[in-house]
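1. Structure of the sequence below:
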Amino acid sequence: MKDLNPSFHFSAHLALVREQTAYQLICTTNGFENFTNWRQLACYAGVAPFEYSSGSSIKGKTRVSHYADKQLKSLLNMCALSSKKYDPQMKNYFDRKIKEGKNKMLVLNNIRCKLLSRVFAVINRQTPYINTYKFAA
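-> Sure, this is the predicted structure:
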């Protein structure tokens, strides 16, 4: 599989997205050809929030869809948990949002979306991920 798809090299070497998640992303997206951007994949994986509304009178909270690829969502969840623990940028983001009073699961879902956007950026540029956070001090 590593030799068959060049996307594996870039997606698997992204910080805290490992082989199993990279394989699942490649299989789900058909080599990153079924989805044109990361937002479509986030919607498919069930991590994109949707507004609940009915006309002009009912405005509910935004929630994620339950019609999702559960296997991909669980892999992204594990990546987000390890990213929150080991990636300083995500750890600072998580701590900052919790101090603002945000729900922990909401922030974890945001981290899942950030990971998907990073994977798509790496695949579209065909370059390895460069963590610019460590240079910005």
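2. make it CA atoms for all contacts and neighbour counts henceforth
-> Fine.
3. Show me where the chain has its helices.
-> Taking DSSP state H as the criterion, the chain contains helices spanning 6-12, 19-29, 38-45, 70-86, 88-99, 104-125.
4. N77 touches R112, doesn't it?
-> Yes - with contacts counted by C-alpha atoms under 8 Å, N77 reaches R112, the gap being 6.6 Å.
5. Those two - which one has more neighbours?
-> R112 (25 against 17; other C-alpha atoms under 10 Å).
6. If we ignore the residues flanking it in sequence, what's nearest the more buried one?
-> Closest residue to R112 in three dimensions, ignoring its sequence neighbours and counting by C-alpha to C-alpha, 6 or more residues apart in numbering: A80, at 5.5 Å.
7. ok, now which ones touch the one you found?
-> A80 sits next to 108-109, 111-112, 115 when contact means C-alpha atoms under 8 Å, 6 or more residues apart in numbering.
8. Could you also give me the structure for this next sequence, so I can compare it with the first?
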Amino acid sequence: MYSSGQYRGKAKTSNKADKPLKALLHNGAMSAIQHSQDLKAYYTRKTAEGKNEMLVINNVCKKLIHRVYACVQRREKYKDFYSPVVV
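-> Okay, here's the model as predicted:
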């Protein structure tokens, strides 16, 4: 028996969404997780906490968008202030 507020169907992307842009952001987030030390650490920390992988990837997309917006707003190139962790 289903109760109110529960949706048991497959999650779908909205028809109003810009799907090619969403795909590019997802691919960029996956690449950033592999190559950026701080985003890789964020991803592993959140997934270790038990968060859903797609939720964490969407959060990485959001972080990338914020970084791009900050560069555009300041009219300067991106500067990576994080030094790589040496172990």
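9. Superposed, what's their TM-score?
-> Scored by TM-score structural alignment, normalised by the length of the second structure, the superposition of the two chains gives a TM-score of 0.78; 79 aligned residues with a C-alpha RMSD of 2.6 Å.
10. Can you find the partner of the residue nearest to R112 of the first structure in the second structure?
-> Applying TM-score structural alignment, one finds that A80 of the first structure aligns to A29 in the second structure.
11. do you know how far that match is from K77 of the second structure?
-> Plainly put, A29 of the second structure is 19 Å away from K77 of the second structure if you go by C-alpha to C-alpha, to the nearest Å.
12. same check, this time on L25 of the second structure
-> 19 Å.
13. For those two, work out which one has more neighbours and name it.
-> Each of L25 of the second structure and K77 has its neighbours counted (other C-alpha under 10 Å); L25 has more, 19 against 10.
14. so that one touches N59, yeah?
-> No - with contact defined as C-alpha under 8 Å, L25 of the second structure does not count as touching N59 (11.0 Å).
15. list residues touching both of those two?
-> Contacts common to L25 of the second structure and N59, judged by C-alpha under 8 Å, 6+ apart, are absent.
16. Which residue in the second structure aligns with N109 of the first structure?
-> Checking TM-score structural alignment: N109 of the first structure goes with N58.
17. now that match, nearest residue through space, not along the chain?
-> Using C-alpha to C-alpha, 6+ apart, the closest residue to N58 of the second structure is H26 (7.5 Å).
18. just checking, that neighbour touches I57?
-> Yes - if you go by C-alpha under 8 Å, H26 of the second structure and I57 touch, sitting 7.3 Å apart.
19. And the residue sitting nearest the centre point of the second structure, how far from Q6 of the second structure?
-> Central residue check for the second structure by C-alpha atoms, centre = their mean: the C-alpha nearest the mean position is that of V60, 2.2 Å away. Separation of V60 of the second structure from Q6 of the second structure (C-alpha to C-alpha): 27 Å.
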